[in-house]
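Trainee: Structure here, sequence nowhere to be found:
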């Protein structure tokens, strides 16, 4: 097959030989190491911090997930889905990952008009499209698709951490805070999804990179990263709001534009008034991504927002924030803390994640700026209002400004303790997730 690994490698070798014949100097064995060394020196701090956080957390979490499967077993005597009798090969076949696998393997299907029927059109195309391409290169089997998905999410997570490090370094002029931000995000209890075949890594990468590029006035790159976010998750369009606040910074009052004085001269400066047009276009690209997918769904189903109404099949219906708060207050006051924590532990875990980012939005507003606080609120409050604590912890994991603030608020001597505590709870969450026990 044209997509086999052997043929692809053979083609690459032949192209390299042809290039060497026509352009013999410098030879690739001399040029490539120099290029890699130059790139490493330019981004050494960010790359090293990202590598350390990636290698220090992702293998451990996956190993804990595997041990939980073989030692604790599954919650219902066996996994609902399986592609292999080998538990290592089957480890990533969990929960929503199966939907992304189905899209990558067979494409989108619309077979029912009832909103109570779960359908794959509610899952956006960025991740399954990349899985399809990667899976074909790796062998076009079910295992190769999940392997491709794993490599994509891990690679995107690494790239996102490098962007986060650079963003924090340039905004705050503090590499220690940047390094701590990377580690706090990687050890966060719900960071387990950065190693699963889920969209968290792609969303985080696109969001951080869009902020970073827009702050630097690189509007085309910012727009492309924003487009990725819009094609990754339904709430991707919300990114346009804080990006527009950054783009319109010169026109906004100081209290709304953010503390620009915390940035070093020439770095992460707000867009200039003369470039407001390109900046606004770049900020709009996350919304464009959602509209592009909606146009495809319109052609498929006859209604552009069928993907939105389809979320009702997963229990996502509007109930309001007031109901969310009053319900839990009534549980606590009537049944007590012990009964709530013992009978609804998964609700407690997700509530703690949601509470962390909502509370963090206040200091983020004053420390990093309103656009970053709005980014937190616009991505956590709507899903809370329309689904309660369902997946609230997972949604909180990508709200990176909360971790940046936490890194600046925690004394250096206390950071190892925070990371260890975060990682311990992440191991618990991984055990629940990989053994098909309720985490949401």
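Mentor: Good, I have the coordinates. This one's a predicted model, so the numbers in the text were calculated from it and none came from an experiment.
Trainee: drop to CA atoms for contacts and neighbour counts, all remaining ones
Mentor: Noted.
Trainee: Of all residues in the protein, which one is nearest the centre?
Mentor: residue 200 (2.5 Å; Cα atoms, centre = their mean).
Trainee: Who are the contact partners of that one?
Mentor: Residue 200 sits next to 153, 193-194, 397-398 when contact means Cα atoms under 8 Å, 6 or more residues apart in numbering.
Trainee: Same list (these) but as a markdown table, adding neighbour count.
Mentor: Output for the contacts of residue 200, formatted as a markdown table (neighbours: other Cα atoms under 10 Å):
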| residue | neighbour count |
| --- | --- |
| 153 | 25 |
| 193 | 23 |
| 194 | 28 |
| 397 | 25 |
| 398 | 25 |
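Trainee: here comes the other one, which I'd like you to weigh against the first:
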């Protein structure tokens, strides 16, 4: 992973102390690999404990819930695959296909292609005897974990480069891992890939490698809808690097077009597959998402679970406050990305999955790591996060919908 260069100018807090802020050798092992390993081990302990509880009767595959596993009896592997995992694996195996009217029948049209394509490519490299549903699932889990470690390392490198504070970088990684929905970084979901692409885009742009940042943002746009929003924070980095003079941003400013172009290409492909020019948007309606005012979504959310609301509302309130704090402290790129990422959630009519969507907005975790710099605050955050993650993972293990 890239090492920290000289601290970059911009944020109001934490002036660059220079080369002395470089992390001690072994930062990758100490600050990323070991925390990742022991948090995953702790989650497997939680999963074993969760076996004492009954399975959810609301799981859409009741036979799977009844037998107690999705893909394999090996708990250490199977526990990372629930709910939307089946859609990603279906997309990896068969490509896009509609199962009925797009706005009413759930289908893999609603899912973005980058992660399934990676799974398909890696699965094709397996020996033929290992290929199949279980092999595809194992590949998906392995990819997520590799990408999670790489993404966390890039987050660490970005925080060191931007804020010249290895301790801040260490806390940011810990908060990402401990966040209640942080276990999704190891699941057969696209969260780890999205974190990796976002962190790569931020780090590349902070180091003034704007074309590389644009390519990473384009990849993020093919991993999750919010990836296209990276264009604005990258624009802040570009303007900052050019002394806030828009006339000096050409031709690097053209790199900001890559994320929307990637999203447009995906939309065009779905149009080709389905015959509907707005299939990208209409597919979300089958999951109860439709354009709604932010206040109605926040105060009167809909969704599959009638009890969904307080946890999601608290999480959204926290991230709104952290985004505003970033702007106040002149961390414009991180603040813009955090706040913009809340808009699709708050205008969707439902808070369903919002905690999972928040789990990869790493600039907000940088803000939290700055705010909770004291020992007491740091321990409080980690304790609350760990308790929340344990509770959600117990439910997830027993096939309950959590995010």
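Mentor: Now that the structure is in, tell me what you want to look at. Bear in mind the structure is a predicted one, so any value in this text is a computation, not a measurement.
Trainee: Please state their TM-score.
Mentor: The TM-score (TM-score structural alignment, normalised by the length of the second structure) is 0.84; 367 aligned residues with a Cα RMSD of 2.5 Å.
Trainee: rewinding a little: closest one of the contacts of residue 200 of the first structure to residue 54 of the first structure?
Mentor: Nearest to residue 54 of the first structure out of those is residue 194 (Cα to Cα; 9.5 Å).
Trainee: Identify the farthest-apart pair in the contacts of residue 200 of the first structure.
Mentor: Taking Cα to Cα, no two of those sit farther apart than 153 and 397, at 14.3 Å.
Trainee: Residue 154 of the first structure versus residue 299 of the first structure, what's the distance?
Mentor: 33 Å (Cα to Cα, to the nearest Å).
Trainee: So these two - more neighbours on which side?
Mentor: residue 154 (21 against 11; other Cα atoms under 10 Å).
Trainee: what sits against the nearest residue to the more buried one once chain neighbours are set aside?
Mentor: Excluding its sequence neighbours, the residue lying closest to residue 154 of the first structure (Cα to Cα, 6 or more residues apart in numbering) is residue 195, at 5.9 Å. Taking Cα under 8 Å, 6+ apart, we find residue 195 of the first structure in contact with 58, 61-62, 150, 153-154.
Trainee: TSV for those, including secondary structure?
Mentor: Below are the contacts of residue 195 of the first structure laid out as TSV (DSSP: H, G, I helix; E, B strand; the rest coil):
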residue	secondary structure
58	helix
61	helix
62	helix
150	helix
153	helix
154	helix
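Trainee: Ends of stretch 162-171 of the second structure, what's the gap?
Mentor: Stretch 162-171 of the second structure: ends 15 Å apart by Cα to Cα.
Trainee: Report the aligned residue range of the first structure for that stretch.
Mentor: Aligned by TM-score structural alignment, stretch 162-171 of the second structure falls on residues 171-180 of the first structure.
Trainee: Same check on stretch 81-92 of the second structure?
Mentor: Residue span in the first structure matched to stretch 81-92 of the second structure, by TM-score structural alignment: 93-104.
Trainee: Residue 345 of the second structure -> the first structure?
Mentor: Using TM-score structural alignment, the partner of residue 345 of the second structure in the first structure is residue 383.
Trainee: Name the nearest residue to that match, ignoring sequence neighbours.
Mentor: Leaving aside its sequence neighbours, residue 383 of the first structure is closest to residue 392 (7.5 Å, by Cα to Cα, 6+ apart).
Trainee: tally of neighbours for that neighbour?
Mentor: Residues near residue 392 of the first structure, counting by other Cα under 10 Å: 24.
Trainee: That one -> the second structure?
Mentor: Match for residue 392 of the first structure (TM-score structural alignment): residue 354.
Trainee: Contact partners for that match?
Mentor: 312, 316, 345, 403.
Trainee: If we use 10 Å, what do you get?
Mentor: Neighbouring residues of residue 354 of the second structure by Cα atoms under 10 Å, 6 or more residues apart in numbering: 181, 309, 311-313, 315-316, 342, 344-346, 402-403.
Trainee: mind putting the residues you listed in TSV, secondary structure included?
Mentor: Putting the contacts of residue 354 of the second structure into TSV (three-state DSSP) gives the following:
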residue	secondary structure
181	coil
309	coil
311	helix
312	helix
313	helix
315	helix
316	helix
342	helix
344	helix
345	helix
346	helix
402	coil
403	coil
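Trainee: and of the residues you listed, the nearest to residue 160 of the second structure?
Mentor: The closest of the contacts of residue 354 of the second structure, once distances to residue 160 of the second structure are taken by Cα to Cα, is residue 181, at 24.6 Å.
Trainee: The aligned residue in the first structure for that closest one: how many residues sit nearby?
Mentor: Using TM-score structural alignment, the equivalent of residue 181 of the second structure in the first structure is residue 190. Other residues within reach of residue 190 of the first structure, judged by other Cα under 10 Å, total 29.
Trainee: pretty sure residue 190 of the first structure contacts residue 350?
Mentor: Yes - between residue 190 of the first structure and residue 350 there is a contact under Cα atoms under 10 Å: 8.9 Å.
Trainee: Please enumerate the shared neighbours of those two.
Mentor: Counting by Cα under 10 Å, 6+ apart, the residues touching both residue 190 of the first structure and residue 350 are 391-396, 439.
Trainee: so which of those is the most crowded?
Mentor: Neighbour-wise, those (other Cα under 10 Å) top out at residue 393, 28 neighbours.
Trainee: what's the helix or strand for it?
Mentor: Assessed by DSSP states H and E, residue 393 of the first structure sits inside helix 392-396.
Trainee: distance between that helix and the chain's centre?
Mentor: 11 Å (Cα atoms, centre = their mean, to the nearest Å).
Trainee: go on, stretch 286-305 of the first structure?
Mentor: 22 Å.
Trainee: got the buried residues for that stretch?
Mentor: In terms of neighbour count (16 or more other Cα atoms under 10 Å), stretch 286-305 of the first structure has its buried residues at 286-295, 297, 301, 304-305.
Trainee: Kindly report the same for stretch 386-395 of the second structure.
Mentor: Buried residues in stretch 386-395 of the second structure, defined by neighbour count with 16+ other Cα under 10 Å: 386, 388-390, 392-395.
Trainee: now the helices for the stretch 1-150 of the second structure?
Mentor: Using DSSP state H, counting those that start in this stretch, the helices of the stretch 1-150 of the second structure run over residues 27, 34-50, 62-67, 75-78, 85-94, 114-124, 133-163.
Trainee: wait, which of those helices is closest to residue 286 of the second structure?
Mentor: Nearest of the helices of the stretch 1-150 of the second structure (Cα to Cα): helix 85-94, 13.7 Å.
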